[in-house]
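Participant: okay, here's the prediction I keep looking at, along with the sequence it came from:
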Amino acid sequence: MTQFDQQQLAAEAWFRSLRDRITAEFETLEDEGESLPALTNAPAAPGRFVYTPWERTDHSGAPGGGGTMGVMKGRVFEKVGVNISTVHGQFNPEFAKSIPGADQDPRFFATGISLVAHMANPHVPAVHMNTRFLVTSKRWFGGGADLNPALPHEEDTAFFKQAFEQACDRHDPAHWPKFSAWCDEYFYVPHRKRMRGVGGIFYDWLNVEKEGDFDRNFDFTRDVGETFLTTFPAIVRRRMGLPWTEEDRLALLRYRGLYAEFNLVYDRGTTFGLKTGGNIDAILMSLPPEARWD
């Protein structure tokens, strides 16, 4: 049995507990939206998460950890996935060249949570959030959260960004200018010459090499999760009862095409999952249930 150190166990436990709290809150939103008009293919009852455990085999053939895919298809959430995973083993030699600290030693450990929600009401923005802890010969945290509305409401964008700016400022005043700009840069779709969404934060390589680094950067990563949990459900409650038209629905489906293009072509998390033998359904959980390109 693989033995993990205290930092690895602490990060894994936090991501699991955050998953449990987020999914409980999302199911509560489903209950609150039970009487709202729903899509024709929506379930009659409020949605509930279905959890599917999975295991992976390292490229050498050895057991390499796994995770749990959680997916809910409901009346408020047309499709939402909240996944956790803890994987380990060795990178294949070619992929190791692209990972900090793995070029000389291909052994790795990675644990994290990944979430994408595609909403039924076009006025409720889609959202993405993930946080993770990786170990090679180096150790670091990464993650972020970004809002992806088909029909943007400036009030929602300002509320979301302000909350994450305040979260950043609680830890380091330099975080927000750097991580918000990094989000805009990372979620840019070059072939469309536009951003995927309206922004948020994105960070990576928060190293934990020095004494105190782990606690400091783990505190920040936890705050990212807590901030998401207080902001996105509030936006859902604000918008999920708004009336919408077929034109609004069409705008949503066309926007989802842009979201799918980014995740399939540019997203590093998709690449990491596929290159490390992760569960394909869990990796592609981020794709919308329906989209249009016309």
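Facilitator: That came in fine, so what should we check first?

Participant: only C-alpha atoms for contact and neighbour calcs from this point on.
Facilitator: OK.

Participant: which stretch of helix or strand covers Leu147?
Facilitator: In the assignment (DSSP states H and E), Leu147 maps to strand 139-148.

Participant: list the residues that contact Gln8.
Facilitator: By Cα atoms under 8 Å, 6 or more residues apart in numbering, the residues touching Gln8 are 111, 133.

Participant: could you look up the SS state of it?
Facilitator: Per DSSP: H, G, I helix; E, B strand; the rest coil, the secondary structure class of Gln8 is helix.

Participant: mind checking how far it is from Arg132?
Facilitator: As for Gln8, its distance to Arg132 is 11 Å (criterion: Cα to Cα, to the nearest Å).

Participant: now do the shared contacts for those two.
Facilitator: Thr111.

Participant: just to revisit the earlier point, packing partners of the strand holding Leu147?
Facilitator: strand 126-135, strand 199-207, helix 213-239 (3 or more Cα pairs under 8 Å, 6 or more residues apart in numbering; DSSP states H and E).

Participant: for the longest one, packing partners?
Facilitator: Pointing back at helix 213-239 there. Secondary elements touching helix 213-239 (3+ Cα pairs under 8 Å, 6+ apart): helix 6-32, strand 126-135, strand 139-148, helix 154-169, strand 199-207.

Participant: list the buried residues in that helix.
Facilitator: Judged by neighbour count using 16 or more other Cα atoms under 10 Å, the buried positions of helix 213-239 are 214, 217-218, 220-229, 231-232, 235-236, 239.

Participant: and what of the first one?
Facilitator: With burial defined by 16+ other Cα under 10 Å, the residues of strand 126-135 counted as buried are 126-135.

Participant: got another one to weigh against that:
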Amino acid sequence: MITKEQIVDDYQSIQDEICTALEILDGKAKFEQELWQREGGGGGRTRVIQNGNIVEKGGVNFSAVDGQLPEAIKKSLKIYQDDFFAAGVSIVIHPNHPLVPIIHMNIRYFEMPSTFGGMKEPVRWFGGGIDLTPHYVFEDDAKFFHSSLKATCDKYNSGFYDRFKKWADDYFFIKHRNETRGVGGIFYDRLTATEETSWDDIFEFSKAVGRSFAPIYTELVNRHKSEPFTADQQQWQYQRRSRYAEFNLVYDAGTKFGLETNGRIESILMSLPPTAKWLYNYQPATGSEEEKTLSLLKKDINWA
């Protein structure tokens, strides 16, 4: 049986691997680490990188927390036990280059004790995903990104990609803007063992999603980091960042969970961009790359 200790060790290793890869990719900035303890139980390692050659602000966070769930979280999760354990790795990278995309990744494990007929059985599941938010949507990049995710999913279950891609399209949707946050990716929650997929398989899948991050993002960054850009393109980047901030503050379940469970505020809000702009009623020029990007921020595009 997979243990909490094994999950913690492997997730911490993935955090280490990703931080090393990002420092190599950026070539200048180094991660700063803060160790923290959560009042109520557990803690984590917050690692932030900023003001680099490529990364303006980014974070690769690990946490393993436990204690008692607030009533609001129990109601939202439709569970009624008090004690919980949760561990995960969460990443958001905001580049300084408007042609390089924002990227987000999260892998997590959740467990609660539950008593059935005097026997103690844990209620547990894995969740996570990875999604891409380009300031400018390049169709070749979106196809590469989704094809890579599909290959990762297919190693574990041939139905994962289609199911989790639709889940991401629906989840990363900014309802009040009627647009997706980016070109999607995969998203899943409450993933448990079945006759087809064992707990070991799900854990290995979770780690594979985590380890897909570095090679995928390295490829995307290297495609665009040397391309010139204009002040107008950077203005558009700040405009698109504002949509990212809106989603994370209004809809993101991880943000809500962290705030409701008395998480560390700096770690929770690490996902917000360093600079964003809300230009009143901004309308891109007809036929522009900005207009094209908006036309591709839709659900159900078959990128793979």
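Facilitator: Looks like it arrived, so ask away. What you are looking at is a predicted structure, and each value in this text was computed from that prediction instead of being measured.

Participant: and Ala102 of the first structure, which of the helices and strands packed on helix 213-239 of the first structure is closest to it?
Facilitator: strand 126-135 (9.2 Å; Cα to Cα).

Participant: what's the mean deviation for that closest one versus the second structure?
Facilitator: For strand 126-135 of the first structure, the mean deviation from the second structure after alignment is 0.3 Å (mean Cα distance after the TM-score superposition for the first structure).

Participant: now that strand against helix 6-32, angle please.
Facilitator: 170 degrees (axes from the mean of the first three to the mean of the last three Cα atoms, to 10 degrees).

Participant: counterpart of strand 126-135 of the first structure in the second structure, which residues?
Facilitator: The counterpart of strand 126-135 of the first structure in the second structure, counting by TM-score structural alignment, spans residues 102-111.

Participant: give me the distance from the matching stretch to the chain's centre.
Facilitator: Average the C-alpha atoms of stretch 102-111 of the second structure, do the same for its chain, and the two points are 5 Å apart (Cα atoms, centre = their mean, to the nearest Å).

Participant: stretch 155-169 of the second structure too?
Facilitator: Stretch 155-169 of the second structure has its average C-alpha position 16 Å from the chain's average C-alpha position, going by Cα atoms, centre = their mean.

Participant: Thr218 of the second structure -> the first structure?
Facilitator: For Thr218 of the second structure, the aligned position in the first structure is occupied by Pro233, per TM-score structural alignment.

Participant: hang on, I meant Phe247 of the second structure
Facilitator: The equivalent of Phe247 of the second structure in the first structure is Phe262 (alignment by TM-score structural alignment).

Participant: is it fair to say that match lies in a helix?
Facilitator: Yes. Under three-state DSSP, Phe262 of the first structure falls within a helix.

Participant: OK, contacts around it?
Facilitator: 187, 189, 196.

Participant: just checking, which of these belong to strands?
Facilitator: Mapping the contacts of Phe262 of the first structure onto strands (DSSP state E) picks out Val189.

Participant: just the buried residues out of the contacts of Phe262 of the first structure, in PyMOL syntax.
Facilitator: Burial among those is assessed by 16+ other Cα under 10 Å; the matching PyMOL selection reads:
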select buried, resi 187+189+196
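
Participant: now the contacts of Phe262 of the first structure in JSON lines, with distance to Asp172 of the first structure?
Facilitator: Supplementary listing: the contacts of Phe262 of the first structure in JSON lines, determined by distance: Cα to Cα, whole Å:
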{"residue": "Phe187", "distance to Asp172 of the first structure": "23"}
{"residue": "Val189", "distance to Asp172 of the first structure": "29"}
{"residue": "Arg196", "distance to Asp172 of the first structure": "27"}
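
Participant: tally of neighbours for the aligned residue in the second structure for Ala251 of the first structure?
Facilitator: Ala251 of the first structure maps onto Trp236 in the second structure when the alignment is built from TM-score structural alignment. Burial of Trp236 of the second structure, expressed as a neighbour count using other Cα atoms under 10 Å, amounts to 21.

Participant: how near is Trp236 of the second structure to Phe116 of the second structure?
Facilitator: Here the distance between Trp236 of the second structure and Phe116 of the second structure works out to 55 Å (Cα to Cα).
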